[in-house]
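Visitor: Next one to model:
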Amino acid sequence: MKFIRHTSVLALAIGATLSAPAMAQETVRWGVPMAFGSNLVALGDTMPWVSEQLKKVSGGTINLQVFEPGKLVPALAIFDSVSTGKVEAGYSWMGYELGKVPVSALFGAVPFGMETPMFSAWMYFGGGDALLKESFKPHNVYPIFCGSISPEAAGWFRKEITKPDDLKGLKFRAAGYGGKVYQKLGASVTMLPGGELFQALEKGVLDGTEFSLPTVDDQLGFSKVAKNYYMPGWHQPSTNQFLYVNMAAWNKLKPQTQAQIETTCTAGVTMAIAKAEALQGQTLAKFEKDGVKARQFNKVMLDAFAKASHEVMAEESAKDPLVKKVYDSMTAFQGKNANWHHLGYLPRDFK
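Guide: Predicted coordinates for the structure are as follows:
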């Protein structure tokens, strides 16, 4: 009888322990404005995927409801809205807040920087995530790496670009440090959200624009108003998206909930990379049928972009110690792994 009694008590204790996590699971209901439309493949549909997965892994207790650009806050106001607590969280490319947080654009994309797999390696195993958290803590924002895509195209142009002088006076849309490089080479650079670019190209407000992958550019209709499509995406060898969380809102969460959100965002990075890599070839073939001339910038142009990029990053590093700290970490990691990439991977021109 004593054995049965002890066994019953033990069973009750185990049952209580096993049921505790489910009972302790908190409810999270956040509106999450996005900088990109959810229809944009690999760029805008990653956060909706993360949201759906979070509902599943949490049993429906974590609901991050996504909002299309402009529905909750303006597309380029994600950072400010999260920082001030207007919303608990938002999803964006990191770098639109360049004016307030200069270091942010390094995490979004670095001209001639790391490609997507290496950037992810730096984030997870090279100290990048710790630097990210350090950079945004003073702004009351907890950022989570939550999406990354293949190199973007360098841009759409109304005319052929063969020499650096062709950029002088060109009205061009660009973001982040890539935009500063275009400015250094004489272009007139403006920042517009993706939803406004087709009309700006069509009406001649812009002579050219960069935005994203071929699939995304196709969805935005750029091939209808510009026929010169240049690659490679020297300005954004990787393009990285983040879930911005208000620091106070994040600190209120239980560790279990925090882990569910961060782990699901890590899965989102994987899904975005895979989807981006899967679909670009067929889109380039479609562009060819539509009369688009897909070209690579020649060496003269790439050399000019590289020289200007090094000058811009030296200037920005000299102005801001945090920019220098993060940029030095990135370039050191890139340099340490350069020989591996040179020797370990097949040459891209190998047939």
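
Visitor: contacts, neighbours, all on C-alpha from now
Guide: Fine.

Visitor: all helices for the stretch 101-250 of the chain, in order.
Guide: 104-108, 116-125, 128-136, 176-184, 197-202, 214-219, 247-252 (DSSP state H, counting those that start in this stretch).

Visitor: run this one through as well so I can compare:
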Amino acid sequence: MVHLSRAVRGIGAAAIVAATLAAAPAGAQERVRWGVPIAFGSNLTALGDTLPYVAQQLNRMSGGRINFIVQEPGSVIPALGVFDAVSEGKVDAGYSWMGYEIGKVPSSALYGATPFGMEALEFSAWYWFHGGKDMLLEIYARHNIVPIFCGAIAPEGAGWFRQQITNLDQVRGLRFRAAGLGGRIWERVGASVQLIPGPELYQALERGVLDGTEFSLPTVDEQLGFQRVAKFLHLPGFHQPTTNQFLYVNKGVWDKLQEPTKAMIETACQAGVAFAMARAEALQGAVLAKFKAEGVTVARLPEDVLKRLQEATNAVLDEQAARDADFKRVLDSMRKFQDEHQAWKQLGYLPRDWPIR
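Guide: Now for the predicted structure:
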């Protein structure tokens, strides 16, 4: 956990800077009051409660001058409608997983989660220090949005099923919920993929509308009750080694903000990344043990299945890169960083299966 503690220390230092800015005379700092719709319910740990944490920290740092009013999914706009609402100026800002807009911004899916790609810490390194942020700002400016990296969590589950998956022939024709690039990969191997919002998934599984689903972290899946209607949870989350969320701000609104206000919002979001990473990592071990006690089989996908899924992933990514120039340059940048980083990743850390004592 050394990498997390260093990240938190660094973010803590940045927070001191922001707090200093907030201590300026009252008349020097503007007041901001935004209703901010979120894509996931604030009750969902690490996934939905990050923006409320960011809002709380902003309120405290600014002495109450920056006030984000968190609006639950569907209360103002549809859960999957954050991108459009911010782009069109219907709301000042919103908070969402980046990738639901894959049809309009194909490269967005790489930022939200790249199958067989970077984990949360690696993505953060690439995003802030290897050009990822600059490319994203340029791409989203065309859509009248300033995206701010504001949350990253541990890998999702690969999926909940009614039978254990031992070969990919079992998923042919399977009615399966998936999103983003992960959905396209499941389609490539024969599943019938649907995109359904989280709150509707339990009922869809219970009624047989779906045969299986992926959604989020094991803790979040537990909150949604998947373990009661599907008894096989497969890991790892090859399709989303990290799930990255962003605060979307209407560009016209952002450009009018004072620099101290922008700095505090960006700093609070950096704190949100550290908060979500640590909170997600802290909770998964206990819930996996609970699943087993409740009769859920928690199993790793077989190696040959993972290899076939990786082959499908490479085909999907390369095909999309051939169709979209932004997707290609983002993917090329990610792959270049992964190649450079690989030696450190393999040698700098203990193997994951190394005994803990």
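
Visitor: So after superposing, what's the score?
Guide: In this superposition the chains share a TM-score of 0.94, using TM-score structural alignment, normalised by the length of structure 1; 334 aligned residues with a Cα RMSD of 1.0 Å.

Visitor: want to throw the helices of the stretch 101-250 of structure 1 into a markdown table with distance to Ile78 of structure 1 and mean neighbour count?
Guide: Below are those laid out as a markdown table (distance: least, Cα to Cα, whole Å; neighbours: other Cα atoms under 10 Å):
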| stretch | distance to Ile78 of structure 1 | mean neighbour count |
| --- | --- | --- |
| helix 104-108 | 13 | 23 |
| helix 116-125 | 22 | 18 |
| helix 128-136 | 14 | 17 |
| helix 176-184 | 15 | 23 |
| helix 197-202 | 19 | 18 |
| helix 214-219 | 21 | 20 |
| helix 247-252 | 14 | 16 |
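
Visitor: Relative to Ala338 of structure 1, which of these is closest?
Guide: If you check each of the helices of the stretch 101-250 of structure 1 against Ala338 of structure 1 by Cα to Cα, helix 116-125 wins as the nearest, at 9.9 Å.

Visitor: what's the angle from that closest one to helix 128-136?
Guide: Counting by axes from the mean of the first three to the mean of the last three Cα atoms, to 10 degrees, helix 116-125 of structure 1 lies at 80 degrees to helix 128-136.

Visitor: so how far does helix 116-125 of structure 1 sit from its counterpart in structure 2?
Guide: Helix 116-125 of structure 1, aligned to structure 2 and superposed, deviates on average by 0.7 Å (mean Cα distance after the TM-score superposition for structure 1).

Visitor: Which one, of the helices of the stretch 101-250 of structure 1, ends up nearest to Pro48 of structure 1?
Guide: The closest of the helices of the stretch 101-250 of structure 1 to Pro48 of structure 1 is helix 214-219. By Cα to Cα, the value is 16.3 Å.

Visitor: what packs against the closest one?
Guide: Judged by 3 or more Cα pairs under 8 Å, 6 or more residues apart in numbering; DSSP states H and E, the packing partners of helix 214-219 of structure 1 are helix 255-289.

Visitor: Could you tell me where the helix it packs on falls in structure 2?
Guide: Per TM-score structural alignment, the counterpart of helix 255-289 of structure 1 in structure 2 is residues 259-293.

Visitor: who wins for proximity to Gly37 of structure 1 among the helices of the stretch 101-250 of structure 1?
Guide: Closest to Gly37 of structure 1 of the helices of the stretch 101-250 of structure 1 is helix 214-219 (Cα to Cα; 10.2 Å).

Visitor: So which bit of structure 2 is the closest one matched to?
Guide: Helix 214-219 of structure 1 maps onto residues 218-223 of structure 2, going by TM-score structural alignment.

Visitor: How far does the matching stretch sit from its chain's centre?
Guide: 15 Å (Cα atoms, centre = their mean, to the nearest Å).

Visitor: cool, and stretch 214-230 of structure 2?
Guide: 16 Å.

Visitor: how close does Thr270 of structure 1 sit to Lys180 of structure 1?
Guide: 30 Å (Cα to Cα, to the nearest Å).

Visitor: what's in contact with the match of helix 214-219 of structure 1?
Guide: Leu44, Thr45, Leu47, Glu156, Gly157, Phe215, Gln227, Leu283, Gln284, Val287, Leu288 (Cα atoms under 8 Å, 6 or more residues apart in numbering).
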